[in-house]
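Engineer: pasting the structure only:
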């Protein structure tokens, strides 16, 4: 029975297992060509060309919509074109799956920051942190650096692992990569400043907030459920909705609850002071062990989401009655 299931659904299972394993082993090799970098170049080109003059919001809506549909349509076309070449399609889908995940690279970047903190090299820790956060790091203390690192680990666990897996379960590689385009749009033009307020409004507040609504809450649930953390549940219930983002507060409050610490507070973005509501009340010194524990939580949650992805796929197949061949998404 298990053999029959694996054989029948190999177009879904091989990219899932192979891509996840590749990400766990290799991370994000800088020397390899990367579709997300291509996404970035596409967004930069469109932003320079259209983010000027009047009707910037309308232009932003059009650009974001076209780019997302273009990615989805291109990859859906690949699925159709390779329908009679399942082995080739599985290999290509595995590669795209690998590129869509980013947990190992996230943990590695966070660990590089922590190594510099451990060496008491404040300037190097600030520079390293600036690679993974948008806030100004030039004046941060070691405590603030660790806080920012842990907040980023929590938030990007949702964006970089849980959400891509969630959309893979729903719509295979085309929907997974369409989500990555949405996420890249938000990271590049989703800023609250004069340049992007209008042009990036749709990408940030409609596409990204909407796409991450379920994954962010699912991330928090997985973090605090296995093993159960009553304080984590309490923090999510009490603090998650207070965050300025409708989604980021969920994984961040879950991690703050597990660690029994405090996130949030004052930070500087592009020279402007931004006050974020506190998550938690226990202001304590964050330690090396907190960073280690947070990395373990990320790995554990990723494995749990891998199981959830398979479960979601099975439920979807059962409810719809569609075969994977009919949908062309998985193989």
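Structural biologist: Yes, it's here. Just so it is clear, the structure is predicted and the values come from calculations on it, not from any experiment.
Engineer: okay, CA-based contacts and neighbour counts for the rest of this
Structural biologist: Fine.
Engineer: just the helices in the stretch 151-300 of the chain please.
Structural biologist: Per DSSP state H, counting those that start in this stretch, the stretch 151-300 of the chain carries helices over the ranges 163-189, 201, 209-211, 213-225, 230-239, 249-259, 288-320.
Engineer: other SSEs contacting the fifth one?
Structural biologist: Packing partners of helix 230-239 (3 or more C-alpha pairs under 8 Å, 6 or more residues apart in numbering; DSSP states H and E): helix 213-225, helix 249-259, strand 272-279.
Engineer: Turn those into CSV, columns for distance to residue 100.
Structural biologist: Formatted as CSV, the helices and strands packed on helix 230-239 follow (distance: least, C-alpha to C-alpha, whole Å):
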stretch, distance to residue 100
helix 213-225, 15
helix 249-259, 20
strand 272-279, 30
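Engineer: what's the distance between stretch 167-182 and the middle of its chain?
Structural biologist: Per C-alpha atoms, centre = their mean, to the nearest Å, the displacement of stretch 167-182 from the mean C-alpha position of its chain is 12 Å.
Engineer: Buried deepest among the helices and strands packed on helix 230-239, which one?
Structural biologist: helix 249-259 (a mean of 29; mean count of other C-alpha atoms under 10 Å).
Engineer: Now do that helix against helix 213-225: the angle between them, please.
Structural biologist: For helix 249-259 against helix 213-225, the angle by axes from the mean of the first three to the mean of the last three C-alpha atoms, to 10 degrees is 10 degrees.
Engineer: hmm, back to that, which stretch among the helices and strands packed on helix 230-239 approaches residue 96 most closely?
Structural biologist: helix 213-225 (19.9 Å; C-alpha to C-alpha).
Engineer: Use this one as the comparison:
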């Protein structure tokens, strides 16, 4: 295996283990620092205009990816430094452990019958109005959030890490963070956040499809996951959340979707997994465990894909060199 790609494999695995062991720190997280910087740029650039929103996206996401590329070039002479940078970047962009912790915290409150605590914790996972939800609806929201964030917080980042190394990891997390900050349809951000939302749809596309495929492989009901993903994925308004949530619904044998409430706005989404039973509190733990299995498979897939890509690239380069020398 080429040294650079062996370094990616080791660094990605170390970063993944770091996330398993440590999760996200409560203070000083690099993603939080990026968010503060993006807010400062937003304050200077905001206009009710798509062009200014595109500029905001370019400055923030492009700047983050460019900075990562410069760091990658700076450490290239040292194999150990390259592994350390990849490990640090992977740990910084992954959020699987914190996702599971927050989901289990809400599930624990629901099991204890403490609906108020569950409502207090739910905003750590999603932007829904917790006061409008009962216990069953909160459990459903948690399972949906675990499904979607398995793609956004883990698999998507690993996909782009396999494609572009550290700049891919950092760039994907930057775009995903910008979408969470300005990509929603509030009156103030409808135009300004358009570019971030559309770019997030584009960069999230491959990770969402891989997440759905791995959910079919890792889920307790493979046939159910495949059936519901094929039938219902396109019904969801999000091109990326649809395949993932549908696959989770089928794998877990539950019904997702329906009426959702967001800070004064109500959405009526199609049901995913129609005919399955409603979500129960115990399904939160099942969803977290499925998310962990999918994440591990995604790590292996990313490492394998980067290795195969390296071998193919070297074979093509060797073939071109051989043809040139034979002339």
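Structural biologist: Now that the structure is in, tell me what you want to look at. Model, not experiment: these values are computed from the prediction.
Engineer: Tell me how they score on TM after superposing.
Structural biologist: Scored against TM-score structural alignment, normalised by the length of structure 2, the superposed chains reach a TM-score of 0.92; 315 aligned residues with a C-alpha RMSD of 1.7 Å.
Engineer: Reformat the helices of the stretch 151-300 of structure 1 as a markdown table; add distance to residue 25 of structure 1.
Structural biologist: Output for the helices of the stretch 151-300 of structure 1, formatted as a markdown table (distance: least, C-alpha to C-alpha, whole Å):
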| stretch | distance to residue 25 of structure 1 |
| --- | --- |
| helix 163-189 | 18 |
| helix 201 | 37 |
| helix 209-211 | 28 |
| helix 213-225 | 22 |
| helix 230-239 | 30 |
| helix 249-259 | 25 |
| helix 288-320 | 13 |
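Engineer: Out of the ones you listed, flag the one nearest residue 149 of structure 1.
Structural biologist: helix 288-320 (8.1 Å).
Engineer: Report all helices and strands that that closest one contacts.
Structural biologist: Using 3+ C-alpha pairs under 8 Å, 6+ apart: helix 288-320 of structure 1 touches helix 103-118, helix 142-157, helix 163-189, helix 213-225.
Engineer: Now tabulate those helices in a markdown table and tack on distance to residue 34 of structure 1.
Structural biologist: Below are these laid out as a markdown table (distance: least, C-alpha to C-alpha, whole Å):
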| stretch | distance to residue 34 of structure 1 |
| --- | --- |
| helix 103-118 | 14 |
| helix 142-157 | 19 |
| helix 163-189 | 12 |
| helix 213-225 | 24 |
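Engineer: So which of these is the most surrounded?
Structural biologist: Buried most deeply of those, by mean count of other C-alpha under 10 Å, is helix 163-189, with a mean of 24.
Engineer: Where in structure 2 does it align, residue-wise?
Structural biologist: Aligning helix 163-189 of structure 1 against structure 2 (TM-score structural alignment) gives residues 156-182.
Engineer: cool, and stretch 99-119 of structure 1?
Structural biologist: Stretch 99-119 of structure 1 covers residues 92-112 of structure 2 once aligned (TM-score structural alignment).
Engineer: what does the matching stretch contact?
Structural biologist: Residues from elsewhere that reach stretch 92-112 of structure 2 (C-alpha atoms under 8 Å, 6 or more residues apart in numbering): 15-16, 19-20, 22-24, 29-31, 115, 117-119, 121-122, 124-125, 135, 139, 142, 146, 149-150, 153-154, 157, 169-170, 173, 281-282, 284-285, 288, 291-292, 295.
Engineer: Now a PyMOL select for only the buried ones of these.
Structural biologist: Selection of buried members from these for PyMOL, criterion 16 or more other C-alpha atoms under 10 Å:
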select buried, resi 15+16+19+20+23+24+31+115+118+119+121+122+125+135+139+142+146+149+150+153+154+157+169+170+173+281+284+285+288+291+292+295
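Engineer: Relative to residue 78 of structure 1, how far out is the residue lying closest to residue 180 of structure 1 once chain neighbours are set aside?
Structural biologist: Leaving aside its sequence neighbours, residue 180 of structure 1 sits nearest to residue 100 (C-alpha to C-alpha, 6 or more residues apart in numbering; 6.8 Å). Using C-alpha to C-alpha, to the nearest Å, residue 100 of structure 1 is found at 17 Å from residue 78 of structure 1.
Engineer: How far off centre is stretch 188-200 of structure 1?
Structural biologist: The chain centre lies 20 Å from the centre of stretch 188-200 of structure 1; the measure is C-alpha atoms, centre = their mean.
Engineer: Span of that stretch from start to end?
Structural biologist: End-to-end span of stretch 188-200 of structure 1 (C-alpha to C-alpha): 9 Å.
Engineer: tell me which residues in that stretch are buried?
Structural biologist: Of the residues in stretch 188-200 of structure 1, 188-191, 196-200 count as buried by neighbour count, 16+ other C-alpha under 10 Å.
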